[in-house]
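Novice: kindly return the folded structure for what I paste below:
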Amino acid sequence: MLPFVMSETFPLKQGYEARVKILLPPDQPSRSSSRSIPVLVKVYAGPGPQMASDEFTIGYEEFLVTSRNFAVVSIDGRGSNGRGWKYRSAIYGALGTVEIDDQIEAIRQVIKKYPFLDARRLSVFGWSYGGFAAALMAERAPEAFFKCAISVAPVANFQYYDATYSERYMGNADKAAYDASDITTNVSNFRKTHLLLVHGMYDDNVHFQHSALLIEALQQNDIDFDVMIYPNQDHAIVPRNHLYHKMTSFLDRCAKH
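Specialist: From the prediction side, this is the model:
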């Protein structure tokens, strides 16, 4: 059976709206259900793809919903595509700011509206810009707001990323603007949010240097975390079955209890 799909909008600050897509187990479409289920936020949040679209997909998220009884929530706020320049331009010169705030605010509202979504078992997962966003969401939310976080191939600081991309979206921003979204400077929340960090060592898009910087910051702060490194794998991480098995076992251990 396929997931039960809901699409909604939620108000954000300054007149913006978040588009939200919620995947639910097929046997739990009722808003009044007494059975609480764990929640995974699938985040990208950067310029590019829309996450809360009507596109039909069968992938890892659908597996989690139908086989592991998770709810999966995808959110498009400021910075997202397909909604005009007002939304796209909101993060110009300020990557890692309002788009992160919108993700946190939207999931707060979703959980408040649907009590069967268990706020005590809330996780976040993202890849590439989404890995960057997942780490920042865990760092910026209140302590233990997210029980678990999975960050795959995250950008640690856009100063160290592809200049063609960084300068396109950061413009003439100074060093302070780059440092404001550095995921290595405020890692204390990972004492209460269990992190799985994943990266391919041959990644020629987001170089392994980015995860190495985050690993160093976590170790210097004596924070326990999980890490899975893939030698000779690039940004795509081809042995996807192994990665998905690792992510599933991590979520089963971290988020379901």
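Novice: okay, CA-based contacts and neighbour counts for the rest of this
Specialist: Will do.
Novice: how many neighbours does Ala153 have?
Specialist: Using other CA atoms under 10 Å, Ala153 has 30 neighbouring residues.
Novice: make sure it is actually in contact with Ser128.
Specialist: Yes. Counting by CA atoms under 8 Å, Ala153 touches Ser128, with 5.0 Å between them.
Novice: now stretch 171-181: buried residues?
Specialist: 177-178, 181 (16 or more other CA atoms under 10 Å).
Novice: and the longest strand seen in the chain, what does it pack onto?
Specialist: Using DSSP state E, we find that the single longest strand of the chain is strand 117-127. Secondary-structure packing of strand 117-127 (3 or more CA pairs under 8 Å, 6 or more residues apart in numbering; DSSP states H and E): strand 37-43, helix 98-113, helix 129-140, strand 148-152.
Novice: and it, how far from the chain's centre?
Specialist: 9 Å (CA atoms, centre = their mean, to the nearest Å).
Novice: check stretch 170-182 too.
Specialist: Per CA atoms, centre = their mean, the centroid offset for stretch 170-182 relative to its chain is 21 Å.
Novice: same check on stretch 183-198?
Specialist: 13 Å.
Novice: please generate a structure for the following sequence too, so the two can be compared:
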Amino acid sequence: ANKPRKYVQKCSSPIKVPEVTLRNIDTHKVVTVIEDNSHLELLLQNKTLPKRWDLTEPISDDKRFSAPVSLLLPMDFDKNKKYPTLVYVYGGPGSQEINYAWKSPAWPEYLVTSRKIIYMIIDGRGTGFQSVDYQFANYHALGTLEIKDQIEITQSIQKKFQFIDEERTGIWGWSYGGYVTLQSLIQDKNDVFSCGISVAPPTDWLFYDSVYTERFMGLPSMTGNKAGYVRASVLNSVEALRN
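Specialist: As a prediction, the model looks like this:
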């Protein structure tokens, strides 16, 4: 077979729009620019966008790990002010919300720039692209460590940075993030979160599709992980949402 002579490279960053080029496989020089998104770059030139600040926060009960945390801050951010803070979570097994690729401005950027809030994301245990042990920390135990991390890391950030308004910190998520939101409100004994928005959450893994659930929870049988399913159900703890 003939040796390939060219390859396609896609590059982006949080502050650089995606660029797709065709390159020579030997010299790596650009043969042609397939897409440089210059029109998008031009559209964004006069737009106010948030500042992004990435950090890591130690996991309190396992010194092997630190969780990635990302904050979107208003452009005119003042560390001496207190800002309402909204934590966004997905948190599903093997997922990743914090990376260094381009994301087109959307609702988070609107909230930060127009409503002057801080938007925070935490990739806690159970998420991917950290290590195998990190990703499988809550294997057969959904609704445990990934919830603990959202609560405890948010509380740690509140205490560490005075510009986070402890009285006005909320959490929201969709799908698995909706589940994490509900469980965070249920398990939040210190009122770290003032409120939450849960969109389309699975509330009991017994009723979710087996192709997804059994990969992470095993079988809901007496010889399997029935106790894990019972523990993970939001329906068994719904009274805790009343406060």
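Novice: and the TM-score between these chains?
Specialist: Here the TM-score for the pair of chains, by TM-score structural alignment, normalised by the length of the second structure, is 0.74; 189 aligned residues with a CA RMSD of 1.4 Å.
Novice: and the aligned partner of Ala163 of the first structure in the second structure, how far is that from Val230 of the second structure?
Specialist: Mapped onto the second structure by TM-score structural alignment, Ala163 of the first structure lines up with Ser210. Going from Ser210 of the second structure to Val230 of the second structure by CA to CA, to the nearest Å gives 16 Å.
Novice: repeat for Glu239 of the second structure
Specialist: 15 Å.
Novice: any idea which element the residue nearest the centre of the second structure lies in?
Specialist: Nearest to the geometric centre of the second structure sits Glu97, at 3.9 Å (CA atoms, centre = their mean). Assigned by DSSP states H and E, Glu97 of the second structure belongs to neither a helix nor a strand.
Novice: list the residues that contact Gly94 of the second structure.
Specialist: Contact analysis of Gly94 of the second structure by CA atoms under 8 Å, 6 or more residues apart in numbering lists 126-129, 135.
Novice: once you drop chain neighbours, what's closest to it?
Specialist: Gly128 (3.9 Å; CA to CA, 6 or more residues apart in numbering).
Novice: sec struct for the one you found, please.
Specialist: coil (DSSP: H, G, I helix; E, B strand; the rest coil).
Novice: so what's whatever residue of the first structure lines up with it up against?
Specialist: Correspondence of Gly128 of the second structure to the first structure, assessed by TM-score structural alignment: Asn81. Shown in contact with Asn81 of the first structure (CA under 8 Å, 6+ apart): 47-50, 87-88.
Novice: same check, this time on Leu111 of the second structure
Specialist: So Leu111 of the second structure contacts 117, 119 (CA under 8 Å, 6+ apart).
Novice: and Leu42 of the second structure, what element?
Specialist: Here Leu42 of the second structure is assigned to helix 38-44, by DSSP H and E.
Novice: now do the very next helix or strand once past that helix: which range of the first structure does it align onto?
Specialist: Reading on from helix 38-44 of the second structure to the C-terminus, the next helix or strand found by DSSP H and E is strand 51-58. Mapped onto the first structure using TM-score structural alignment, strand 51-58 of the second structure spans residues 4-11.
Novice: give me the mean distance between the matching stretch and the second structure.
Specialist: For stretch 4-11 of the first structure, the mean deviation from the second structure after alignment is 0.6 Å (mean CA distance after the TM-score superposition for the first structure).
Novice: separation between Leu43 of the second structure and Ala232 of the second structure?
Specialist: 45 Å.
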